[in-house]
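Sharing a sequence plus its predicted fold:
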Amino acid sequence: MPVRAAAPLGAPIWIDLSTSDMDRAQRFYAEVFGWTFTSSGPEYGGYVTAAKDGHVVAGLMPKHPDYDGPDGWITYLHTADIDATVAAATAAGGTNCGGVMDIPAKGRMALLTDPADGFVGLWQPGGHRGFEVVDEHGAPAYHQLTTRDFGAALDFYRQVFGWQYETVSDTDEFRYATAMFDGAALVGVMDGGQFLGAGTPSDWCVFLGSDDVDKTIALIVDHGGSVVRPAEDTPYGRLAAVADPTGAGFNLTSLER
């Protein structure tokens, strides 16, 4: 299992789950992906770090009692200067959600929405460098933004994070681009303008790797999760959309693509 030294600047560096049931979430992800968990203690608000084969892959945190939104996964993008990135994001039409937070001995974080209400995090690493493995069973493998405003999203992430794109398709039926980092497509941007309902925000989604998508789906259902979109073979591997027992959605992708 190759251990990643660092995420490219502007690329996804961390994921965490905001959940209304920490105990149930840990049981679920342990059974489905074999994750193990370490609590950061009360000084970190009950935050729990998940590891796969001894290498950190994700975080879990109790959903704030004043937040009435659904449980969900958050993708964080790598920045070397979070204050400058927040300033650039707001200048480009984004919205900062609560300012920058210092996490002692770990790094600095912020949350923002892009101009089409895509909700994404920022992480400036200190002692915590983000997920250590990718493209493994139960580890992050890909990230996708489905956006209500495709052109505005491309402009925003290019301006704020320096993303460079390759066009996959540019038709009214399917408009998609990938953000490239050191030659690797790590993020996809999909035009969701035709199927995201009025008032529905743009959506960031994480894809977790699976050695066998169909078997992983069976485990998900057996342990209280659900299937949002059944598995299908695509040019990019076998894919499915699923949710954990409290409704937090994520995608599965086969590792042989």
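Looks like it arrived, so ask away. Numbering: from 1, shown residues only.

contacts and neighbour counts: CA atoms only from here.
OK.

residue contacts, the residue nearest the centre of the chain?
By CA atoms, centre = their mean, the mean C-alpha position of the chain lies nearest to T75, the distance being 3.1 Å. Going by CA atoms under 8 Å, 6 or more residues apart in numbering, T75 touches P12, I13, W14, I15, D16, V120, G121, H143, W204, C205, V206.

quick one: the first one and L219, what's the gap?
Applying CA to CA, to the nearest Å, one obtains 27 Å for the distance of P12 from L219.

The residue nearest to the centre of the chain looks like it's in a strand, true?
Yes. Under DSSP: H, G, I helix; E, B strand; the rest coil, T75 sits within a strand.

where does the nearest residue to Q26 once chain neighbours are set aside land in three-state SS?
Distance criterion CA to CA, 6 or more residues apart in numbering; nearest residue to Q26, sequence neighbours excluded, is F37 at 7.5 Å. Taking three-state DSSP as the rule, one finds F37 in the strand state.

putting a second one here so we can go through both:
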Amino acid sequence: MNEHEKINYVEFPSKDLDVTKRFFQDVFGWTFVDYGPEYTAIADAGLDGGFFKSDQVVSTANGSVLVVIYSKDLEYTQSKITAAGGSIVKEIFSFPGGRRFHFADPNGNEYAVWSDLG
């Protein structure tokens, strides 16, 4: 449901949409709907969004917003990310209320995964 003045969609750059779709499908089980050769929409990700063809990348080092994904098993999710071709940008660390790590997808975009368990 669309709510007045609430965030309901996010978009990310992607150097290679096929690589992006395969990575997020393998790691998180997301599905996609293609809208032409330069855009794909995300489904089953918790928040609607999409990836657009671009040579740009998002990273906290260049001031980008950080999208954070929840996991019930941080180490397991981290192992799936590296097995699928992602890289760890910041190793697991604790913060008040949980633990998290940052990773880059195969295109170089930075995200984080957090857990309030363990």
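Cool, the structure landed. If you're wondering where the values come from, they're calculated on a predicted model, not measured in any experiment.

Can you get me a residue count around V27 of the second structure?
18 (other CA atoms under 10 Å).

aligned partner of it in the first structure?
In the first structure, the residue matched to V27 of the second structure (TM-score structural alignment) is V32.

can you check G63 of the second structure too?
By TM-score structural alignment, G63 of the second structure lines up with S202.

close enough to count as contact, its match and Q144?
No. Using CA atoms under 8 Å, S202 of the first structure is not in contact with Q144; the gap is 10.5 Å.

Who has more neighbours out of those two?
Neighbour count, other CA under 10 Å: between S202 of the first structure and Q144, S202 has more, with 25 against 19.

how close does that one sit to V189 of the first structure?
In terms of CA to CA, S202 of the first structure sits 10 Å off from V189 of the first structure.

who touches both of these two?
Common neighbours of S202 of the first structure and V189 are listed as L145, T146, T147 (criterion: CA under 8 Å, 6+ apart).

so which of these is the most crowded?
When neighbours are counted by other CA under 10 Å, T147 leads the shared contacts of S202 and V189 of the first structure with 26 neighbours.

returning to what we had before: so the match of V27 of the second structure is in which element?
Assignment of secondary structure by DSSP states H and E places V32 of the first structure within helix 22-33.

What mean distance separates that helix from the matching residues in the second structure?
Its aligned residues in the second structure lie a mean 0.4 Å from helix 22-33 of the first structure after superposition (mean CA distance after the TM-score superposition for the first structure).

what residues does that helix touch?
Applying CA under 8 Å, 6+ apart, the external contacts of helix 22-33 of the first structure come out as 19, 35-37, 52, 60-62, 137-138, 216, 219-220, 223-224, 244-245.

so of those, which ones are in helices?
Among the contacts of helix 22-33 of the first structure, the members falling in helices (DSSP state H) are T216, L219, I220.

Neighbour count added to those residues, as CSV?
Output for these, formatted as CSV (neighbours: other CA atoms under 10 Å):
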residue, neighbour count
T216, 18
L219, 18
I220, 22
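
List the buried residues in the helix or strand containing Q159 of the first structure.
Counting by DSSP H and E, the element that carries Q159 of the first structure is helix 150-161. Residues F150, A152, A153, L154, F156, Y157, V160, F161 are the ones in helix 150-161 of the first structure that count as buried (16 or more other CA atoms under 10 Å).

about what we covered before: closest to A91 of the first structure among the shared contacts of S202 and V189 of the first structure?
The closest of the shared contacts of S202 and V189 of the first structure to A91 of the first structure turns out to be T147 (CA to CA; 19.5 Å).

Wait, the closest one touches G188, no?
No. Contact criterion CA under 8 Å: T147 of the first structure and G188 do not qualify, at 10.5 Å.

Now do the helices for the stretch 51-200 of the first structure: every range, in order, please.
Along the stretch 51-200 of the first structure, counting by DSSP state H, counting those that start in this stretch, helices occupy 82-91, 150-161.

The last one - contacts with which helices or strands?
Contact analysis of helix 150-161 of the first structure by 3 or more CA pairs under 8 Å, 6 or more residues apart in numbering; DSSP states H and E lists helix 82-91, strand 184-191 as its packing neighbours.

okay, these in TSV with distance to A177 of the first structure and mean neighbour count next?
Formatted as TSV, those follow (distance: least, CA to CA, whole Å; neighbours: other CA atoms under 10 Å):
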stretch	distance to A177 of the first structure	mean neighbour count
helix 82-91	21	17
strand 184-191	5	20
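
got CSV for the ones you listed, with distance to T234 of the first structure too?
What follows is these, written out as CSV (distance: least, CA to CA, whole Å):
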stretch, distance to T234 of the first structure
helix 82-91, 34
strand 184-191, 15
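
Identify the residue of the second structure aligned to Y47 of the first structure.
Under TM-score structural alignment, Y47 of the first structure pairs with Y39 in the second structure.
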